[in-house]
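S.K.: Need a 3D model of the following:
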Amino acid sequence: MRIVDHFIAGGADTKSDGRMHDIFDPNQGEVQARVPLGDAALLERAVAAAKEAQPGWAATNPQRRARVMFEFKRLVEGDMDNLAQMLSSEHGKVIADSRGDVQRGLDVIEFACGIPHALKGEYTQGAGPGIDVYSMRQPLGIGAGITPFNFPAMIPMWMFGVSIAVGNAFILKPSERDPSVPRRLAELFLEAGGPEGILQVVHGDKEMVDAILDHPDIAGVSFVGSSDIAHYVYKRGVAAGKRVQAMGGAKNHGIVLPDADLDQVVADLTGAAFGSAGERCMALPVVVPVGEDTAERLKDKLIPAIDALRVGISTDDEAHYGPVVTAEHKQRIENWIATAEREGADIVVDGRGFTLQGHENGWFVGPTLIDNVTPDMESYREEIFGPVLQIVRARDFEEAVALPSKHQYGNGVAIFTRNGHAAREFAARVNVGMVGINVPIPVPVAYHSFGGWKRSAFGDTNQHGMEGIKFWTKVKTVTARWPDGLGGDGELANTFVIPTMG
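M.R.: This is a model prediction of the structure:
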């Protein structure tokens, strides 16, 4: 049985307390590998290696650090096919989607290659008589990332790409469900010329998470996962004196105005709602048509489009999406469909009980469309995280703005319209962190930043872009005076008050 070991101080760390976690193939429902679950003692070894390596890495000039990131990017691109295959075999998403997972992470690595420019500080000459003021950004020291199963390549690279580029050492704890790609990325970073101890991977469950949150030498923690756990991570990490960003769940809405191009909307919705089996925090699981006529026309177009979706194994080039990640998650999704039915919603297309010939033990859920969902339903309020699209009908524009604005989650939202004024008004008023205008999955490009509002994010700083630079660095401001001589009476002047620049 294959073992996915920890990666500490530049190599495999096989020491373990004996606890193991099974890694499944979601296409078959069978165990394909195992991963050891680490403890505080294992984390201590990783922290010790990070403490030894980080000062030298921070002292390396930014241009040389950038060269390592450039080489890492080249190596990941060269290993793309292997990484995508590995990712699909453990997660279940189709190969094309896995390649996209890796590529969106590489976009942030590409941004991190520009770190010499991004780290430039501010300078004021002559802030006072003979006084100059300048600032510099310096690394926190040791950072850590706790990442989810649904993007085992992209989200780790979002975190460690920026953190390492600014001069930190980084300890990654990926999901124990699909840890092979994060482990491989650490090997490639070492091959790219990264020092041993700068990027390390430790596996574990809550015991490892708590050890990371409590460790006094870890200065910053980035997390992506469910909202309840995100809140826990944020509170415990902040209580331990750390800088924490914790991204949580989502229930993203797609607002469809009467003037929208419904053929394009349907094409966008089928990809955004059902791609990757809906296991994306930026999926679009709720569509809000404005007006009954819009709702009926949209539903009539959605049904045949959903019926035409192909569910298949990860290596099926013609499949639109593959299995979900675990048997338990498959059951949870089907339970939410049943809950919506009990609450009075209409199951228009029912994906429960779906099986794939030859893969009857795989964890597949068919695409599901649910109509006449209302805001008081639990199935609307909570995140389903599966291939389920809910229709919530709105009477008018004001109700359409209110639905995502009042929801407990505020990650992303989209509006589909030809009306520029309506789109501009919606973007300005909606109480959500990321907005798409005729863009169904508004994940910002790497040089902007990613982050939601309300229960979708805890902390004040977003992922990647300049927000990521701010999160992984601390500012030092220097005020310097170079006097040209002694005081007017020939004596050195003493200052007993706060100096001013006037």
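S.K.: From here on, just use CA atoms for contacts and neighbour counts.
M.R.: Fine.
S.K.: Was I right to think residue 262 contacts residue 296?
M.R.: No: with contact defined as CA atoms under 8 Å, residue 262 and residue 296 do not form a contacting pair (11.2 Å).
S.K.: Counting neighbours, go ahead and name the busier of these two.
M.R.: Comparing residue 262 with residue 296 by other CA atoms under 10 Å, the one with more neighbours is residue 262, at 20 against 13.
S.K.: what helix or strand does the closest residue to that one other than its chain neighbours sit in?
M.R.: Of all residues not flanking residue 262 in the chain, residue 298 sits nearest, at 6.5 Å (CA to CA, 6 or more residues apart in numbering). When elements are assigned from DSSP states H and E, residue 298 belongs to helix 292-307.
S.K.: starting at the chain centroid, how far to the next helix or strand after that helix?
M.R.: Using DSSP H and E, the helix or strand that directly follows helix 292-307 along the chain is helix 327-342. Computed by CA atoms, centre = their mean, to the nearest Å, the chain-centroid distance of helix 327-342 equals 25 Å.
S.K.: so after helix 327-342, what's the next helix or strand?
M.R.: Trace forward from helix 327-342 with DSSP H and E and the next one is strand 346-349.
S.K.: Distance-wise, check residue 77 relative to residue 314.
M.R.: 20 Å (CA to CA, to the nearest Å).
S.K.: Compare the two and say which is more crowded by neighbours.
M.R.: Taking neighbours as other CA under 10 Å, residue 77 and residue 314 compare with residue 314 leading, 28 against 15.
S.K.: give me every residue that touches that one.
M.R.: When contacts are counted by CA atoms under 8 Å, 6 or more residues apart in numbering, residue 314 touches 27, 88, 89, 92, 93, 94, 95, 321, 322, 323.
S.K.: next one: residue 267
M.R.: Going by CA under 8 Å, 6+ apart, residue 267 touches residue 305.
S.K.: tell me the angle of the helix or strand hosting it relative to helix 292-307?
M.R.: Using DSSP H and E, residue 267 sits in helix 262-274. If you take axes from the mean of the first three to the mean of the last three CA atoms, to 10 degrees, helix 262-274 sits at 60 degrees to helix 292-307.
S.K.: Which of the residues in helix 262-274 are classified as buried?
M.R.: Across helix 262-274, burial judged by 16 or more other CA atoms under 10 Å covers 262, 265, 266, 268, 269, 270, 271, 272, 273, 274.
S.K.: And for stretch 232-239?
M.R.: 233, 234, 235, 236, 237, 238.
S.K.: Am I right that the third one is in a helix?
M.R.: Translated: residue 235. Yes: according to DSSP: H, G, I helix; E, B strand; the rest coil, residue 235 belongs to a helix.
S.K.: contacting residues around it?
M.R.: Per CA under 8 Å, 6+ apart, neighbours of residue 235: none.
S.K.: Before we compare anything, build this one as well:
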Amino acid sequence: MDLQICTELDDPPQMLPPPPGTFVDRDELIQHVGDFAVSQGYVVTIKQSKRDRVVILGCDRGGVYRNRQKHIDESSSEHSRRKKTGSRLTNCPFEAVGKKDDGLWVLTIKNGTHNHEPLKDISEHPSARRFSEREVLLIKEMTESGLKPRQILKRLRQSNPDLLSTPKHVYNVKAKLRQGNVAVRNFKSLSTQKSFVRNNYSVVTEPSWRQCNPQRVPNLIGGRFVDSQSFTSIDVLNPATQEVVSQVPLTTNEEFKAAVFSAKRAFPLWRNTPITTRQRIMFKFQELIRRDIDKLAMCITSEHGKALKDAYGDVLRGLEVVEHACGLATLQMGEFVSNVTNGVDSYSIREPLGVCAGICPFDFPAMIPLWMFPIAVTCGNTFILKPSEKDPGASVMLAELATEAGLPNGVLNIVHGTDDILNAISDDDDIKAISFVGPNAAGAYIYSRALATGKRIQSNVGAKNRAVVLPDASMDATLNALVAAGFGAAGQKWATKHREDKLVERAKALKVNAGTEPDVDLGPVISKQVPGYERGKLHWSHPLSDVTADMGVL
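M.R.: Model prediction:
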């Protein structure tokens, strides 16, 4: 059993193609393809290039040349054939094409498949032994000083302990220097990634998006956090200070298709993963959420505005669902009835659907995503999560923790956007089910549109809080509960003036401030905007009594 689990956890990366997109220059395109390739267990190289117009990238399987000299009879027909140029390629069909169009470089995937296994360790590839430009210059200086290759390597490793080059590689550089060739192929994408792990269930890369100011919230595609190539983004504001916390690029259609493709490709392997293995990942996931609950709560408060204690409650309520997912093994059991009729036995089994999607609102940035993807993936589905563009940070943090817990590449993907992404999720034939939480109009629209493509749709809309207060209820306990649950909730009915006065008194006692301040009871709302009331006038809150069902306030 343990051997089987270890084998499953050592599965290689899936070798997904990089998501297409648009880039400012050629080097940025090559960087994008190369970085993504390394995270998937393969290396790209330039097959053909017309520097100002097009670049064709292929899969470099590693140092196998096809131009070795053969002794051929000059009279034979083979002698007249044109000699093949030197190449590291060994007929892998993968091919990515970058073309310059209207000043921008557009990446398309001509063939995203491979005919070989991924590299178990990227350091095995010759590209990992390339020297940087600075190291080549140091080799030149130390060679002129009379140092030998082994001495040169020893000094280079003092500043770069992870250097994988051997004396043979130093000799090669020295030979090129003697020939006057000092050009260096210095693509970051072709260097060893320290964060690359051979475990397919845990590809963790150092996110460059965290180094931006303000941060650009990435997509999660194929197990890798990828900065969107979209030029359109939405500012995420801290409601308390109106400062820009981050920017959410609107996912392009090509990036959305890449996310769906990665989820679809990951599904067969994931559905065949034993439920106990999936369960074990959820156990680790809930442990990591508890470890980072402070960071999650602070992220929620800075983006949503709710008080820190409410943000902790947001995470804890979602954590309860993760804990429930840890016990899904018995709930996945089917049923068996013997001899349901003469000579006939009946049995039923539970099977995952495939690629599922979740669309989240802004009011509970952690709880509602945790309603959705932990249950779905533990049941064997793959998932595409679309968090609210107003507070996506908690969803991205949860995805990082899920990846750290061991969730395989492509099982969980994240895309961002507004109406275009909602339409794409509803229309895509590869998505089999959608879970939605949000307002009535949006829920009805998504329900009808998704239903037209035969999807299973769960649309949670129109949630209202009702409170029925009986005559013998405790006054203090009731008022405390109502104020804590949500001051000003619609549909509350008060029978006596005495209760109304008490409610107003309790409401006035609430401490209103930034959500990060100590002892705050009420933080700011997420936005100043009130859709549908652009010309509205401000009226302070008033409790209403003797309200009937036919009144407009309901």
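S.K.: how much space is there between the residue nearest to residue 262 of structure 1 and residue 258 of structure 1?
M.R.: Counting by CA to CA, the gap from residue 298 of structure 1 to residue 258 of structure 1 is 10 Å.
S.K.: Which residues are in contact with each of the two?
M.R.: In contact with both residue 298 of structure 1 and residue 258: residue 289, using CA under 8 Å, 6+ apart.
S.K.: For structure 1, which residue occupies the most central location?
M.R.: residue 155 (4.5 Å; CA atoms, centre = their mean).
S.K.: That one maps to what in structure 2?
M.R.: In structure 2, the residue paired with residue 155 of structure 1 is residue 368, using TM-score structural alignment.
S.K.: Now do the contacts for that match.
M.R.: Counted by CA under 8 Å, 6+ apart, residue 368 of structure 2 has contacts 318, 360, 361, 437.
S.K.: quick check, nearest of the residues you listed to residue 414 of structure 2?
M.R.: Residue 414 of structure 2 lies nearest to residue 360 out of the contacts of residue 368 of structure 2, by CA to CA, at 11.5 Å.
S.K.: Quick check: chain neighbours aside, which residue is closest to that closest one?
M.R.: residue 387 (5.0 Å).
S.K.: What is the neighbour count of residue 139 of structure 2?
M.R.: Counted with other CA under 10 Å, residue 139 of structure 2 comes out at 25.
S.K.: Okay, it and residue 168 of structure 2: tell me how far apart.
M.R.: 13 Å.
S.K.: now swap in residue 531 of structure 2 and tell me
M.R.: 68 Å.
S.K.: Neighbour count for the two, which is higher?
M.R.: Between residue 531 of structure 2 and residue 168, residue 168 has the larger neighbour count (other CA under 10 Å), namely 11 against 7.
S.K.: Now do the helices in the stretch 151-300 of structure 2.
M.R.: 167-178, 253-271, 275-291, 293-304 (DSSP state H, counting those that start in this stretch).
S.K.: before we move on, back to that, name the next helix or strand following the helix holding residue 267 of structure 1 along the chain.
M.R.: strand 286-289.
S.K.: buried sites along the helix or strand harbouring residue 6 of structure 2?
M.R.: Using DSSP H and E, residue 6 of structure 2 maps to helix 2-9. Within helix 2-9 of structure 2, the residues that qualify as buried are 8, 9, counting by 16+ other CA under 10 Å.
S.K.: Let me see the residues that make contact with the very next helix or strand once past that helix.
M.R.: Scanning forward in sequence from helix 2-9 of structure 2 by DSSP H and E, the next helix or strand is strand 21-23. Residues outside strand 21-23 of structure 2 that contact it (CA under 8 Å, 6+ apart): 29, 104, 105, 106, 107, 108, 228, 229, 230, 252, 254, 255.
S.K.: which one in structure 2 is aligned with residue 90 of structure 1?
M.R.: Using TM-score structural alignment, residue 90 of structure 1 lines up with residue 303 in structure 2.
S.K.: Go ahead and confirm its match touches residue 247.
M.R.: No: Residue 303 of structure 2 lies out of contact with residue 247 (CA under 8 Å); the separation is 11.2 Å.
S.K.: Same drill for the two, tell me which one is more crowded.
M.R.: The neighbour comparison of residue 303 of structure 2 against residue 247 (other CA under 10 Å) goes to residue 303, with 26 against 22.
S.K.: that older thread, out of the buried residues of helix 262-274 of structure 1, flag the one nearest to residue 306 of structure 1.
M.R.: Scanning these for proximity to residue 306 of structure 1, where the rule is CA to CA, the winner is residue 270, at 6.9 Å.
S.K.: Apart from its chain neighbours, what residue comes closest to the closest one?
M.R.: Spatial nearest neighbour of residue 270 of structure 1, excluding adjacent residues (CA to CA, 6+ apart): residue 306 at 6.9 Å.
S.K.: For burial, what's the neighbour tally of the one you found?
M.R.: 20.
S.K.: Count the neighbours of residue 305 of structure 2 for me.
M.R.: Neighbours around residue 305 of structure 2, by other CA under 10 Å: 29.
S.K.: Equivalent analysis for residue 46 of structure 2, please.
M.R.: Number of residues near residue 46 of structure 2 (other CA under 10 Å) recorded here: 14.
S.K.: Can you classify it by secondary structure?
M.R.: Applying three-state DSSP: residue 46 of structure 2 is strand.
S.K.: doesn't residue 56 make contact with it?
M.R.: Yes: applying CA under 8 Å, one finds residue 46 of structure 2 in contact with residue 56, separated by 6.0 Å.
S.K.: one step back: Provide a list of residues in contact with the match of residue 90 of structure 1.
M.R.: Residue 303 of structure 2 sits in contact with 236, 237, 238, 239, 245, 390, 391, 393, 526, where contact means CA under 8 Å, 6+ apart.
S.K.: 10 Å instead, please
M.R.: Residue 303 of structure 2 is in contact with 236-240, 242-246, 362, 365, 390-394, 526, counting by CA atoms under 10 Å, 6 or more residues apart in numbering.
S.K.: re earlier: which ones among the contacts of residue 368 of structure 2 are found in helices?
M.R.: Among these, the members falling in helices (DSSP state H) are residue 318.
S.K.: top of the contacts of residue 368 of structure 2 by neighbour count?
M.R.: Neighbour-wise, the contacts of residue 368 of structure 2 (other CA under 10 Å) top out at residue 360, 25 neighbours.
S.K.: Contact partners for that residue?
M.R.: Residue 360 of structure 2 neighbours (CA under 10 Å, 6+ apart): 366-369, 371-372, 385-389, 392, 395, 435-438.
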